[in-house]
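S.K.: Structural data only, the sequence is not supplied:
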């Protein structure tokens, strides 16, 4: 299955979960309302996801006067990638990390933390920025934001199903409890699967844009070594945004790979080392 087809399949699964919970809460009418809600959520995510995420992260926009080296590097890499110049933001966080957002290449933004700028040399920073530009070129930013929106809606409906006790004759309170537990879990797993698929593709294209693999490999190693030790408060408050970052920004305990929002750093570096540029 191609990456694009897999993404559409996963997105359909999220919508189906949302509709199933709508049926559990309100029968056929609830299912139809859930479908409408999914459509509205997609439209909202399309037009407002970048601004909402940047605002939630406390990002500050910079330009050629306030951050000349960073903006010049982004401009050079965007030109190599064949992309319009994205907006550039800096996050007031000591955790080294970065993400890209925007509904399409013409409305895109790249955000890096202060910790990232302090931690990486130019080649490593170029590797990270190229990775984020690869997400923009692949239109991953919209996919992940819509997935996060629907996953949040599913979690909300799961909680509603618990309080309403589900439909009569459909398991009552037990069905509501199961919905609360398993529907958000399933939605989260789908969202994580989309992220894992996309990260490998963005790593490969990012290395191509940067013209070498070593910078990104070294950057991933450095970021992963300290990201779990330095809290990222905005991401902790909005865990659904974790999949947007180049490395999982959450400080949770180590879990089985099934529950990670990203592939393991070791797997990503091994894949990069196999590339011939």
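M.R.: Yes, it's here. Small disclaimer: the values here were computed from a predicted structure and weren't measured.
S.K.: When you work out contacts or count neighbours from here on, use the C-alpha atoms and nothing else.
M.R.: Fine.
S.K.: Tell me the secondary structure of the most far-flung residue of the chain relative to its centre, please.
M.R.: Largest separation from the mean C-alpha position in the chain: residue 169, at 38.3 Å (CA atoms, centre = their mean). Using DSSP: H, G, I helix; E, B strand; the rest coil, the secondary structure recorded for residue 169 is coil.
S.K.: Helices of the chain, residue ranges please.
M.R.: In the chain, the helices defined using DSSP state H lie at 3-57, 68-81, 114-119, 122-137, 140-164, 172-210, 214-227, 233-237, 265-273.
S.K.: then this one, side by side with the first:
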């Protein structure tokens, strides 16, 4: 099913590339845009994970530089039956995380320093398990490719507005302005068509991987609260990558929340609470990432944690 969804998404985004090209440059513009769209599909397939990580200045870590985080991801990946993904840290105070990569063998998970500072060990485990669930469900290809192409559509529309045709070939400025405004929204709507059920599925599987639905529910609540208070400037500069994160990292200014790629956090928490009852997980299960009385596995907020 995910293969079909991926093909539909890529086809829709490629077609949108063509429509934008036609509105900005007529038939020749459409052909150029379609060619660019096909090339972008191929480029995004092979490079979108690196682009997403680079956009957020993620730094790869290992057992030496972040032993607790890497050890946690290794254990969770073993539970999920997955190869060990690469692990990255993002020096950003907003609590958040995402997964990327075209396949489980080429996957990576990234967490912000804010996530490690603000959440407990069990909550971090729930978040990492959610990201591994995306990898196991092969959602990461759809997430990274759609983010790359949606961002490219926005760039194409802006480029067309600034450098449209000359003389008689120049498109109607009203049409150009409408295209610049509406094309990115259309790309985001296409992302939304697939992404919302994906988050519920990853929540459920992630809770089963870590064995703690209530810890993941608590993590979602904390992250949502942090996002509301702490801006993520890299995400604001690259809004097409918002769908990658466990919680939409955008602050909600302007149009950010109108076309959110994520379900309401309250609904996700309610679904996890229902799952906890199904699993009998109201009490801490054996094998969870219990951390005693400490609120964070990385020490007090004054410490830099396992990234340095």
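M.R.: Perfect, I can see it now. Predicted, not measured: the structure shown is a model, and the values here were computed from it.
S.K.: what's the TM-score here?
M.R.: TM-score of the superposed chains, computed with TM-score structural alignment, normalised by the length of the first structure, equals 0.89; 276 aligned residues with a CA RMSD of 2.5 Å.
S.K.: hmm, back to that, how much space between the residue farthest from the centre of the first structure and residue 157 of the first structure?
M.R.: 19 Å (CA to CA, to the nearest Å).
S.K.: Over to residue 247 of the first structure?
M.R.: 29 Å.
S.K.: Might you report the residue contacts of the residue positioned nearest the centre of the second structure?
M.R.: The second structure has residue 244 as the residue nearest its centroid, 0.6 Å off, counting by CA atoms, centre = their mean. For residue 244 of the second structure, the contact set (CA atoms under 8 Å, 6 or more residues apart in numbering) comprises 98, 99, 100, 143, 144, 147.
S.K.: which of the residues you listed has the most neighbours?
M.R.: For the contacts of residue 244 of the second structure, the largest neighbour count, defined by other CA atoms under 10 Å, is 33 neighbours, found at residue 100.
S.K.: Spatially nearest residue to it, not counting backbone neighbours?
M.R.: residue 140 (5.0 Å; CA to CA, 6 or more residues apart in numbering).
S.K.: same question, residue 242 of the second structure
M.R.: residue 248 (5.5 Å).
S.K.: Might one say that that neighbour is in contact with residue 261?
M.R.: Yes: the pair residue 248 of the second structure / residue 261 is scored as a contact, 7.4 Å apart, by CA atoms under 8 Å.
S.K.: which neighbours do those two share?
M.R.: Between them, residue 248 of the second structure and residue 261 share these contacting residues under CA under 8 Å, 6+ apart: residue 242.
S.K.: which residue sits closest to residue 161 of the second structure, ignoring its sequence neighbours?
M.R.: Going by CA to CA, 6+ apart, residue 161 of the second structure has residue 176 as its nearest residue, at 5.8 Å.
S.K.: my bad, should have said residue 181 of the second structure
M.R.: What sits nearest to residue 181 of the second structure in space, not counting adjacent residues and going by CA to CA, 6+ apart, is residue 157, at 8.0 Å.
S.K.: and if you look at residue 119 of the first structure?
M.R.: Residue 119 of the first structure sits nearest to residue 96 (CA to CA, 6+ apart), 6.9 Å away.
S.K.: same deal with residue 56 of the first structure?
M.R.: Per CA to CA, 6+ apart, closest to residue 56 of the first structure is residue 234, 6.5 Å.
S.K.: so that neighbour touches residue 57, yeah?
M.R.: Yes: look at residue 234 of the first structure against residue 57 with CA under 8 Å: they come within range, at 5.2 Å.
S.K.: My read is that residue 31 of the second structure contacts residue 18, right?
M.R.: Yes: using CA under 8 Å, residue 31 of the second structure is in contact with residue 18, at 6.9 Å.
S.K.: between these two, who's got more neighbours?
M.R.: With neighbours defined as other CA under 10 Å, residue 31 of the second structure and residue 18 compare such that residue 18 has more, 24 against 17.
S.K.: And that one, how close does it get to residue 59 of the second structure?
M.R.: Taking CA to CA, one finds residue 18 of the second structure at 36 Å from residue 59 of the second structure.
S.K.: before we move on, what about residue 249 of the second structure?
M.R.: 19 Å.
S.K.: the more surrounded of these two?
M.R.: Legend: neighbour count by other CA under 10 Å for residue 249 of the second structure and residue 59, higher for residue 249 (29 against 14).
S.K.: Residue in the first structure paired with the more buried one?
M.R.: Counting by TM-score structural alignment, residue 249 of the second structure corresponds to residue 249 in the first structure.
S.K.: I'd say its match and residue 232 touch.
M.R.: Yes: using CA under 8 Å as the test, residue 249 of the first structure is close enough to residue 232 to be in contact (6.2 Å).
S.K.: Which neighbours do these two have in common?
M.R.: Joint contacts of residue 249 of the first structure and residue 232 (CA under 8 Å, 6+ apart) are residue 95.
S.K.: quick one: which of the contacts of residue 244 of the second structure is nearest residue 22 of the second structure?
M.R.: Proximity of these to residue 22 of the second structure (CA to CA) peaks at residue 147, which lies at 22.2 Å.
S.K.: Wait, that closest one touches residue 245, no?
M.R.: No: with contact defined as CA under 8 Å, residue 147 of the second structure does not count as touching residue 245 (11.1 Å).
S.K.: Now do the contacts for the closest residue to residue 229 of the second structure other than its chain neighbours.
M.R.: Distances taken as CA to CA, 6+ apart place residue 251 nearest to residue 229 of the second structure, at 7.9 Å, with adjacent residues excluded. Residues near residue 251 of the second structure by CA under 8 Å, 6+ apart: 227, 228, 229, 230, 231, 232, 257.
S.K.: Not counting its neighbours along the chain, what's nearest the fourth one?
M.R.: In space, not counting the residues next to it along the chain, residue 230 of the second structure is nearest to residue 94; the distance is 5.4 Å by CA to CA, 6+ apart.
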